[in-house]
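[1] Here is my input, please return the structure:
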Amino acid sequence: MSRRQAREMALQVLYAVEMGKTEAGQAFEHIRESFGTSAKAEKFSRELVEGTLQHIEVLDEVIKKLSKRWDINRLATVDRNIIRLALYEILYRDDIPPVVSINEAVELAKVFGGGEESGRFVNGILGQMVKHPEKYKPEQSS
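    Next up is the predicted model:
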């Protein structure tokens, strides 16, 4: 399983947690059956989910700043979780270059996004973060 597949798994878990009001562990157990997971990829996926959920309030505040004209609750659930996942990587994972996080998020949005323009929307939001981190980066993201 590649890192892209691990991100897909993480996205599905985040979506299930938000929509199904289930715990991440239960969602992983259910979703893992659909993936041929290696231990390394599953570990990476779990790290992404746990980190995203741990920092979700901060991530949502950043999304609110970045999407000035959109209420965060009006964003498609899939798009919102793709952006959360990528922002977690950008803000909290020094081992992943921001350009990789953005590219992966755009690819996820193209496949799973809430509409035809999801890839462009996700790219625009995350691009702002990387272009102007001083405007959007929370103080406690280190």
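[2] C-alpha from now on. contacts and neighbour counts both.
    Will do.
[3] How about the most centrally placed residue in the chain, nearest residue that isn't a chain neighbour?
    The centroid of the chain falls nearest to L85 when counting by Cα atoms, centre = their mean (1.6 Å). Distances taken as Cα to Cα, 6 or more residues apart in numbering place T52 nearest to L85, at 6.0 Å, with adjacent residues excluded.
[4] picking that back up, who's in contact with the host helix or strand of the residue nearest to the centre of the chain?
    Using DSSP states H and E, L85 sits within helix 77-92. Applying Cα atoms under 8 Å, 6 or more residues apart in numbering, the contact partners of helix 77-92 are 11, 14-15, 48-49, 51-52, 55-56, 59-60, 63, 72, 96-98, 101-102, 104-105, 108-109, 112-114, 118, 122, 125-126, 137, 141-142.
[5] tally of neighbours for the closest residue in space to S67 that isn't next to it in sequence?
    Closest residue to S67 apart from its sequence neighbours, by Cα to Cα, 6+ apart: I125 at 6.7 Å. I125: 18 surrounding residues under other Cα atoms under 10 Å.
[6] I125 and R69 touch, don't they?
    No - judged on Cα atoms under 8 Å, I125 makes no contact with R69 at a distance of 11.5 Å.
[7] picking up where we left off before, gap between the residue nearest to the centre of the chain and V49?
    8 Å (Cα to Cα, to the nearest Å).
[8] Return every residue with contacts to both of those two.
    L11.
[9] where does W70 land in three-state SS?
    The three-state assignment at W70 reads coil, by DSSP: H, G, I helix; E, B strand; the rest coil.
[10] Now show me the structure for the sequence below, then we'll compare the two:
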Amino acid sequence: MAQEKAMSRREAREAILSVLFSYGYTPEKSAEELESERVRDFGGREDPYITEATAGVLEHLSEIDALIGASAVGWTLSRISRVSLSILRLACFEMLFRPEIPPLVSLDEAVELAKTYDDDNAYAFVNGVLNRAMQSEEVRRVARG
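    Reported below is the predicted structural model:
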């Protein structure tokens, strides 16, 4: 039996984006239910980071949304597209709770996700919000270790 190739971190982020996007429409579902749907949708491919990041975003959603709200000047969370909001939530989770991932890497990956999955101008919005988030004391404290 051939061993399946491991997911790249970018592929894992795409899978997480799918789960978080679904969560925006079905917030009553648990992280486990969302994860099982994701595994089914991605042909059974698994990666521990997907489970960890998805659960982490949902566990720390209020902190993450507070950072997004403070960084998205002039925007409420309800005005942000669901795709962009899902991308921002993942990137902010990484910035706040994954100190081994440099914030600039999270920002760059988020911009690439926005270019691929959101409208033509979303990447600039995502870039601006995450640039502001990177300047926040919370993110700077995590980045310093």
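[11] Quantify their similarity with the TM-score.
    Here the superposed chains carry a TM-score of 0.86, computed using TM-score structural alignment, normalised by the length of structure 1; 135 aligned residues with a Cα RMSD of 2.0 Å.
[12] Quick one: map F35 of structure 1 onto structure 2.
    Counting by TM-score structural alignment, F35 of structure 1 lines up with F42 in structure 2.
[13] Setting aside sequence neighbours, what's the nearest residue to its match?
    Closest residue to F42 of structure 2 apart from its sequence neighbours, by Cα to Cα, 6+ apart: A15 at 7.6 Å.
[14] That neighbour contacts P48, correct?
    No - using Cα under 8 Å, A15 of structure 2 is not in contact with P48; the gap is 11.6 Å.
[15] More neighbours: these two, which one.
    When A15 of structure 2 and P48 are compared for neighbours, A15 comes out ahead with 24 against 9, by other Cα under 10 Å.
[16] Now which residue in structure 1 aligns to the more buried one?
    Checking TM-score structural alignment: A15 of structure 2 goes with M9.
[17] What helix or strand is that match located in?
    helix 3-20.
[18] same check, this time on V139 of structure 2
    Judged by DSSP H and E, V139 of structure 2 forms part of helix 137-144.
[19] could you say what helices and strands that helix packs with?
    Contacts defined by 3 or more Cα pairs under 8 Å, 6 or more residues apart in numbering; DSSP states H and E place helix 137-144 of structure 2 against helix 82-97.
[20] what stretch of structure 1 lies opposite the helix or strand that the helix it packs on is followed by in the alignment?
    From helix 82-97 of structure 2 onward toward the C-terminus, using DSSP H and E, the following helix or strand is helix 103-117. The alignment of helix 103-117 of structure 2 onto structure 1 (TM-score structural alignment) covers residues 98-112.
[21] The matching stretch vs structure 2, average offset?
    When structure 2 is superposed, stretch 98-112 of structure 1 averages 0.9 Å from its matched positions, counting by mean Cα distance after the TM-score superposition for structure 1.
[22] buried sites along that stretch?
    98, 101-110, 112 (16 or more other Cα atoms under 10 Å).
[23] Repeat that for stretch 11-31 of structure 2.
    12-23, 31.
[24] Give me the contacts around it.
    So stretch 11-31 of structure 2 is contacted by 34-35, 38, 42, 47, 49-50, 53-55, 58, 82-83, 86-87, 90, 113 (Cα under 8 Å, 6+ apart).
[25] now stretch 37-49 of structure 1
    1-3, 5-7, 9-11, 13-14, 24, 85, 88-89.
[26] Can you list the buried residues in it?
    Result for stretch 37-49 of structure 1 [16+ other Cα under 10 Å]: buried residues 37, 41-42, 44-46, 48-49.
[27] would TSV of those with distance to P133 of structure 1 and secondary structure be doable?
    TSV is the format used below for the buried residues of stretch 37-49 of structure 1 (distance: Cα to Cα, whole Å; DSSP: H, G, I helix; E, B strand; the rest coil):
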residue	distance to P133 of structure 1	secondary structure
T37	34	coil
A41	29	helix
E42	30	helix
F44	25	helix
S45	25	helix
R46	26	helix
L48	21	helix
V49	23	helix
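[28] Including distance to K131 of structure 1, could these go into JSON lines?
    What follows is those, written out as JSON lines (distance: Cα to Cα, whole Å):
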{"residue": "T37", "distance to K131 of structure 1": "34"}
{"residue": "A41", "distance to K131 of structure 1": "30"}
{"residue": "E42", "distance to K131 of structure 1": "31"}
{"residue": "F44", "distance to K131 of structure 1": "26"}
{"residue": "S45", "distance to K131 of structure 1": "27"}
{"residue": "R46", "distance to K131 of structure 1": "28"}
{"residue": "L48", "distance to K131 of structure 1": "23"}
{"residue": "V49", "distance to K131 of structure 1": "25"}
